[in-house]
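Asks: Structure here, sequence nowhere to be found:
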């Protein structure tokens, strides 16, 4: 299994309540219903305000690296990425379960 973790940091001047942000959040929440390779999908706002904290997270579980590749190529996922690209910077980690 692969756990795919994405942490988003809103760009300076972008407010959490802005229309572009609410649209991006809605798309992120729907990714789990539109990407069949996802075994599990969670999204949400960070609940603790710290200087080093990111604002929003998406965490997906996929069967293997082939499923991860399909997820990355999925059209709905790509549309969500484009929304987030306009309003945030992000980091990604893909963790493989130990054998």
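Replies: Looks like it came in fine. Keep in mind that this is a model prediction, so the values were computed, not measured. Numbering: from 1, shown residues only.

Asks: can we go C-alpha only for contacts and neighbour counts from here?
Replies: Will do.

Asks: In contact with the nearest residue to residue 70 once chain neighbours are set aside, which residues?
Replies: Closest residue to residue 70 in three dimensions, ignoring its sequence neighbours and counting by Cα to Cα, 6 or more residues apart in numbering: residue 37, at 7.2 Å. Going by Cα atoms under 8 Å, 6 or more residues apart in numbering, residue 37 touches 62-63, 67-68, 70-71.

Asks: what's the spacing between residue 37 and residue 88?
Replies: Residue 37 is 25 Å from residue 88, where distance means Cα to Cα, to the nearest Å.

Asks: One more: residue 2?
Replies: In terms of Cα to Cα, residue 2 sits 24 Å off from residue 88.

Asks: ok, second structure coming up, stack it against the first:
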């Protein structure tokens, strides 16, 4: 099983817009329903206001690295990325569990 973990935070130069942010996070949460080979999917919001913390965490599971490689260029994922990059920056880690 391959784990795909991504942390998101609002871009420094972008003004906070809670309505826009909520809509983007909802789209992140719903992506699982658009890609049938995702095995597990969870989007969580940070709950503590600490400088080291990022705003959101995405935890996903795939069968293997090949499935992650299929996910990354998937049209539904790419459409979401196009909108996310106007509001968030992110870092990712992929590992075998």
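Replies: That came through fine. Everything numeric here is computed off the predicted structure, so don't read it as measured data.

Asks: who's more crowded, residue 2 and residue 88 of structure 1?
Replies: Set residue 2 of structure 1 next to residue 88 and count neighbours by other Cα atoms under 10 Å: residue 2 wins out with 20 against 17.

Asks: just checking, what residue in structure 2 corresponds to that one?
Replies: Using TM-score structural alignment as the criterion, the counterpart of residue 2 of structure 1 in structure 2 is residue 2.

Asks: if you skip the residues just before and after it, what's nearest to that match?
Replies: residue 96 (4.5 Å).

Asks: Quick check, the one you found in contact with residue 60.
Replies: No - in this structure, residue 96 of structure 2 is not within contact of residue 60 by Cα atoms under 8 Å, at 11.7 Å.

Asks: what's the following helix or strand after the lengthiest helix in structure 2?
Replies: In structure 2, taking DSSP state H as the definition, the longest helix is helix 18-30. Going down the chain from helix 18-30 of structure 2, the next helix or strand is strand 40-45, by DSSP states H and E.

Asks: hmm, who's touching that following strand?
Replies: Contacts of strand 40-45 of structure 2 (Cα under 8 Å, 6+ apart): 25, 28-29, 32, 55-62.

Asks: picking up where we left off before, by neighbour count, which of the contacts of residue 37 of structure 1 wins?
Replies: Counting by other Cα under 10 Å, top hit in the contacts of residue 37 of structure 1: residue 62 with 23 neighbours.

Asks: List the contacts of that one.
Replies: 1-4, 37-40, 68.

Asks: For it, give its distance to residue 11 of structure 1.
Replies: For residue 62 of structure 1, the distance to residue 11 of structure 1 - Cα to Cα - is 29 Å.

Asks: returning to that earlier point: mind giving me a markdown table with the contacts of residue 37 of structure 1 and columns for distance to residue 77 of structure 1 and secondary structure?
Replies: Putting the contacts of residue 37 of structure 1 into a markdown table (distance: Cα to Cα, whole Å; DSSP: H, G, I helix; E, B strand; the rest coil) gives the following:
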| residue | distance to residue 77 of structure 1 | secondary structure |
| --- | --- | --- |
| 62 | 14 | strand |
| 63 | 17 | coil |
| 67 | 13 | helix |
| 68 | 12 | helix |
| 70 | 10 | helix |
| 71 | 7 | helix |
